[in-house]
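compute the structure for the input listed below.
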Amino acid sequence: MNQRLTHFNEQQRAKMVDVSNKEETKRTAVAKTAVMMKPETMQRIKEGQVGKGDVLAVAQVAGIMAAKKTPEWIPMCHPLQLTGIDLSFSDNGHDTLYIEATVKTFGVTGVEMEALTAVSAAALTVYDMCKAMDRDMSIGPTYLQSKQGGKSGDYIRGNSR
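Predicted coordinates for the structure are as follows:
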């Protein structure tokens, strides 16, 4: 494991990696997370009975906005021209809301951080909108499910070499 660390300069200080010589490819990343809550909270979300409004609609917009702003949150992320952002929600019928984000671009670097940021912001928005009725909510695990494109190739969680 004698690989050079790419995010450090000659003085061993952090730097943003130079991607100017990388080939543009279609890139996609899918990230997932979950929000665990009281069954009553889940029911109120599904019935649209949360005082602050439509929780999933607001969380969806928050996730999209967060994906677009990822370089402002994560210092070494490159600003990217995203070509698609989609969030979807499902639940276990009882007490867990699942959030999935798919982010796409055609560029020289991947969109894993944008997808992870999207699900994180969506989950935090759910918490914010429901905290008055359920402060015991918990978020996670949050993880990269898959990615396609780029020099390192495709990745699907659980299919490590």
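
rest of the way, CA atoms for contacts and neighbours
OK.

kindly provide the distance from the closest residue to residue 82 other than its chain neighbours to residue 72.
Closest residue in space to residue 82, ignoring its immediate chain neighbours: residue 105 at 4.7 Å, by Cα to Cα, 6 or more residues apart in numbering. With the distance defined as Cα to Cα, to the nearest Å, residue 105 ends up 18 Å from residue 72.

the more surrounded of the two?
residue 105 (21 against 12; other Cα atoms under 10 Å).

pretty sure that one is in a strand, no?
Yes - assessed by DSSP: H, G, I helix; E, B strand; the rest coil, residue 105 belongs to a strand.

and this one, please, so the two structures can be compared:
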Amino acid sequence: MVDVSAKAQTERLATAQAKVFLRPETLEKIQQGKIAKGDVLAVAQIAGVMGAKKTPDLIPMCHPIFLSSVDISFAEDARPNRDGRCSITVTATAKTTGQTGVEMEAMTAVSVAALTIYDMCKAIDRDMSFSDMCLLTKSGGKSGSYKRDGTDSVGTEDT
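Predicted structure coming up:
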């Protein structure tokens, strides 16, 4: 691991996203609460937070850090794309005050939340897929702020 002991303690924030593509019927069942395993987005939200907290157990060179907050949100798009798929965009924001950033915690959170959506719906839609997993914004630390091109000031994709 990189030695971060000489780095200053600063407030650090990172926001990441991932998209889950699924059949329109699957999205309807999620919205209507008709998935056999339960409330898909509520479970995915909890899973995302748990994933963020377990990041150093999953990514070998990540430092264990104290997360002061992790927020997971979902944006559903019921309009089918050219492949006939709807989407759920998962967004995670992780925050800490420390000597190293929270980018990997935010990225892990969206990954685990997306995988949880797949797990909970795979019995009715094995064709689900993922894309656009990326860091949207980060702030704090020596390297300063980052904002992905095409994102607005709060870190969501511009449309």
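
what's the match for the residue nearest to residue 82 of structure 1 in structure 2?
Under the alignment by TM-score structural alignment, residue 105 of structure 1 pairs with residue 96 in structure 2.

its match and residue 13 touch, don't they?
Yes - contact criterion Cα atoms under 8 Å: residue 96 of structure 2 and residue 13 qualify, at 6.6 Å.

mutual contacts of those two, please.
residue 102 (Cα atoms under 8 Å, 6 or more residues apart in numbering).

okay, and the one residue sitting closest to the centre of structure 1 sits in which element?
Computing the C-alpha centroid of structure 1 and ranking residues by Cα atoms, centre = their mean puts residue 116 first, at 2.2 Å. Taking DSSP states H and E as the criterion, residue 116 of structure 1 maps to helix 112-130.

please list all residues in contact with the match of residue 105 of structure 1.
11-13, 65-69, 102.

and those, which is closest to residue 112 of structure 2?
Nearest to residue 112 of structure 2 out of the contacts of residue 96 of structure 2 is residue 102 (Cα to Cα; 15.5 Å).

mind checking how far the closest one is from residue 30 of structure 2?
Counting by Cα to Cα, the gap from residue 102 of structure 2 to residue 30 of structure 2 is 30 Å.

more neighbours, those two?
Each of residue 102 of structure 2 and residue 30 has its neighbours counted (other Cα under 10 Å); residue 102 has more, 30 against 19.
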